[in-house]
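A.B. asks: I'd like to go over a predicted model; first the sequence, then the structure.
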Amino acid sequence: MSHARDPLQPGTSLYYAFQTAPVARRAPLADWIRWWHEVSAIPIAVQDAGVAEKKLHWWIQEIQAAQAGSPSHPLTQRLRPGTDEAPPVALWNTQLLGLISQLGQGRWLDEVARASHALETTGAATEGAAWLLGVRSEAGLRAARELGRPLRQAHQLARLGQDARIGLLHVPISTLQAHDVKAHELLRPQSSAPANWPQLLAHLQGTTSQELEAFHGQVRQLSQAERTALTPMSVLADLQAALIATINRQGDRVLHERIMLTPLRKWWISAWSRRRRS
């Protein structure tokens, strides 16, 4: 049932963030990350929306079976949803229902809808990761969940042109209108970028940067133990901040190819980020 490459393979941002987690917590955290990537790949990897919905409903049934003590998938067998050690079942189901709602959704009408969906999907995933890292305070879990929004935005910005070519437009219509950029100019980019593309790009990078920095501000208000527990997420936030800053400097290149940081730069940023919080 796997649709995606291993998200924790060396060289990925998740790999470098994951390396900062306590060794004792890595096994369940790795399983949770792999489960999230397994299910989140379905809406994009499975072209038939009906088939994709069936696969996601299979996972809903699998979570129910796991709660009843009869999981069939290796990841749910190890993570054991419904037990105190696993992220709350609501986080599993919120992600799956959010992904189902994404099917057939080629674009968002406004920023509110996009942000809400990001919290339901990536936000629930980051909250679950925080749970596995030992965070239990309401403020700590809320910070982790809200981090899902800028992480999702950064990921989508890096894939903007790549996904546009298959009909997925991650910039809400209201945002395009506010910057006088037409949807077709991103879905079918020409050799030259839209006239107002620099302003739109600066807006996308700026709002995402602000939300990443807001996460760091929330973390600074937590206890020392929870600040330490959330180190992997702080590292991931710094990696994504560097990524979107790089995209902003590249101008219209992201309309034609996916932009990524080199593994060496990711390693350096993760090491710097970890030292800042030690």
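C.D. replies: That came through, no problem. Numbering: from 1, shown residues only.
A.B. asks: from here on, just use CA atoms for contacts and neighbour counts.
C.D. replies: Fine.
A.B. asks: ok, now which ones touch residue 197?
C.D. replies: 181, 252 (CA atoms under 8 Å, 6 or more residues apart in numbering).
A.B. asks: and for residue 92?
C.D. replies: By CA under 8 Å, 6+ apart, the contact set of residue 92 is 63, 124, 125.
A.B. asks: among these, who's most crowded?
C.D. replies: Sorting the contacts of residue 92 by how many neighbours each has (other CA atoms under 10 Å) puts residue 124 first, at 31 neighbours.
A.B. asks: can you list contacts of the host helix or strand of that residue?
C.D. replies: Assessed by DSSP states H and E, residue 124 sits inside helix 124-132. By CA under 8 Å, 6+ apart, the residues outside helix 124-132 that reach it are 25, 28-29, 32-33, 36, 85-88, 91-92, 94-95, 140-142, 144-145, 147-148, 229-230.
A.B. asks: show the buried residues in the residues you listed.
C.D. replies: 28-29, 32-33, 36, 86-88, 91-92, 94-95, 140-142, 144-145, 147-148, 229-230 (16 or more other CA atoms under 10 Å).
A.B. asks: the residues you listed in helices, which ones?
C.D. replies: 28-29, 32-33, 36, 91-92, 94-95, 140-142, 144-145, 147-148, 229 (DSSP state H).
A.B. asks: and the helices in the stretch 101-250 of the chain?
C.D. replies: Applying DSSP state H, counting those that start in this stretch to the stretch 101-250 of the chain gives helices spanning 111-118, 124-132, 138-158, 160-164, 173-178, 183-187, 197-220, 224-229, 231-250.
A.B. asks: this is the comparison structure:
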Amino acid sequence: MSPDEYCQNKAAQSGSSFYYSFLFLPPERRKAITALYAFCREVDDVVDECTDPSVARMKLAWWRGQIEQMFKGHTEHPVMQALAPHVQAFDITEKRLDAVVDGMEMDLYHDNYPDWPGLEKYCWHAAGVVGEMSAGIFGYKRPETLVYAAKLGLAFQLTNIIRDVGDDARRERIYLPLEDLARFNVTVDEILDRQYSDRFVALMKFETERARQCYREAMLALPEEDRRAQRPGLLMAAIYHTLLDEIERDNWQVLDQRISLTPIRKFWLAWKTWVSGGRGLTRRLSH
């Protein structure tokens, strides 16, 4: 199996919405974004699959070493072998890849976040910086596009956090800012015990509006000049925003189930957005 095939399998097996945005790209850009996504999955799996934090830290340190070695011209892991040919062409820097690993390490040291600035910092490491690297792969001319990409990554991460409240609680993790829980009189124990209430619904409405605001800010930051090149990100936005709508329609029943879209629906949203050039989506999400 070639390094590119390894990354392709990693992306396809994940079932992530990101996979659908790759399908419409030219071959070299598709290889680059697939390798980047596979790298993100590898380091994320370290935290998800290692029950011993010390082992997870050792594995993340190993990945840092892989990043450093790649920029010195040496690659060992198939993901790094697949990624290496694209780093210079698409401005995938060592600093940005290290920032992704920083986000994974934050998961090892933090079970919760006291306030929005703390969570926002985590979201940038987990998704915002990935958005910036993705924008480089898709292609852009205006620097404002990086603002759009980072903000869109933030919106995606918030959508994931809203969707996964119950799953995270089962791992004794709460990503919703503790100051927000206090504002709506929801206790940590209620979420860990997955207790549904009107107060919880009010909290989730608040978090959903925060995510929607991030989508709005992202769309407003995207220069028209770069909108066509950035269509893969807009494909993901169409899927993620539809998921957020679905969660709201289900009245935020996220404590005991994981709400998701079917693969065929994701593909339809991706295809429709690609064909339209994302014009309707950018107008809709900007308001």
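C.D. replies: It's in. Just so it is clear, the model here is predicted, and its values are computed rather than measured.
A.B. asks: separation between the residue mapped onto residue 153 of structure 2 from structure 1 and residue 162 of structure 1?
C.D. replies: Alignment note: residue 153 of structure 2 maps to residue 148 in structure 1; criterion TM-score structural alignment. Counting by CA to CA, to the nearest Å, the gap from residue 148 of structure 1 to residue 162 of structure 1 is 21 Å.
A.B. asks: circling back: so the helix holding residue 124 of structure 1 corresponds to what in structure 2?
C.D. replies: Going by TM-score structural alignment: helix 124-132 of structure 1 matches residues 129-137.
A.B. asks: circling back: between the contacts of residue 92 of structure 1, which is nearest residue 76 of structure 1?
C.D. replies: Proximity of the contacts of residue 92 of structure 1 to residue 76 of structure 1 was ranked by CA to CA; the top entry is residue 63 with 7.5 Å.
A.B. asks: pretty sure residue 50 of structure 2 sits against residue 58.
C.D. replies: No. Residue 50 of structure 2 is not in contact with residue 58 according to CA atoms under 8 Å; the separation is 10.5 Å.
A.B. asks: nearest residue to the aligned residue in structure 1 for residue 173 of structure 2 other than its sequence neighbours?
C.D. replies: Aligned by TM-score structural alignment, residue 173 of structure 2 pairs with residue 168 of structure 1. Among residues not flanking residue 168 of structure 1 along the chain, residue 106 sits closest, at 4.9 Å (CA to CA, 6 or more residues apart in numbering).
A.B. asks: which residues does the equivalent of that neighbour over in structure 2 contact?
C.D. replies: Aligned counterpart of residue 106 of structure 1 in structure 2: residue 111 (TM-score structural alignment). Contacts for residue 111 of structure 2 (CA under 8 Å, 6+ apart) come out as 172, 173, 174, 175.
A.B. asks: same question, residue 266 of structure 1
C.D. replies: Residue 266 of structure 1 makes contact with 11, 12, 13, 16, 239, according to CA under 8 Å, 6+ apart.
A.B. asks: so which of those persist in structure 2?
C.D. replies: Contacts conserved in structure 2 for those, counting by both residues aligned by TM-score structural alignment, their matches' CA atoms under 8 Å: 13, 16, 239.
A.B. asks: aligned to the second one, what sits in structure 2?
C.D. replies: Translated: residue 16 of structure 1. Counting by TM-score structural alignment, residue 16 of structure 1 lines up with residue 20 in structure 2.
A.B. asks: for that match, what is the enclosing helix or strand?
C.D. replies: With DSSP H and E as the criterion, the answer for residue 20 of structure 2 is helix 17-22.
A.B. asks: mean deviation of that helix from structure 1?
C.D. replies: Here the mean offset of helix 17-22 of structure 2 against structure 1 after fitting is 1.7 Å, by mean CA distance after the TM-score superposition for structure 1.
A.B. asks: give the buried residues for that helix.
C.D. replies: 17, 18, 19, 20, 21, 22.
A.B. asks: contact partners for the second one?
C.D. replies: Contact partners of residue 18 of structure 2, counting by CA under 8 Å, 6+ apart, are residue 236.
A.B. asks: next one: it from residue 33 of structure 2, what distance?
C.D. replies: Per CA to CA, residue 18 of structure 2 is found 10 Å from residue 33 of structure 2.
A.B. asks: repeat that for the third one.
C.D. replies: Summarising the geometry, the distance separating residue 19 of structure 2 from residue 33 of structure 2, computed by CA to CA, is 9 Å.
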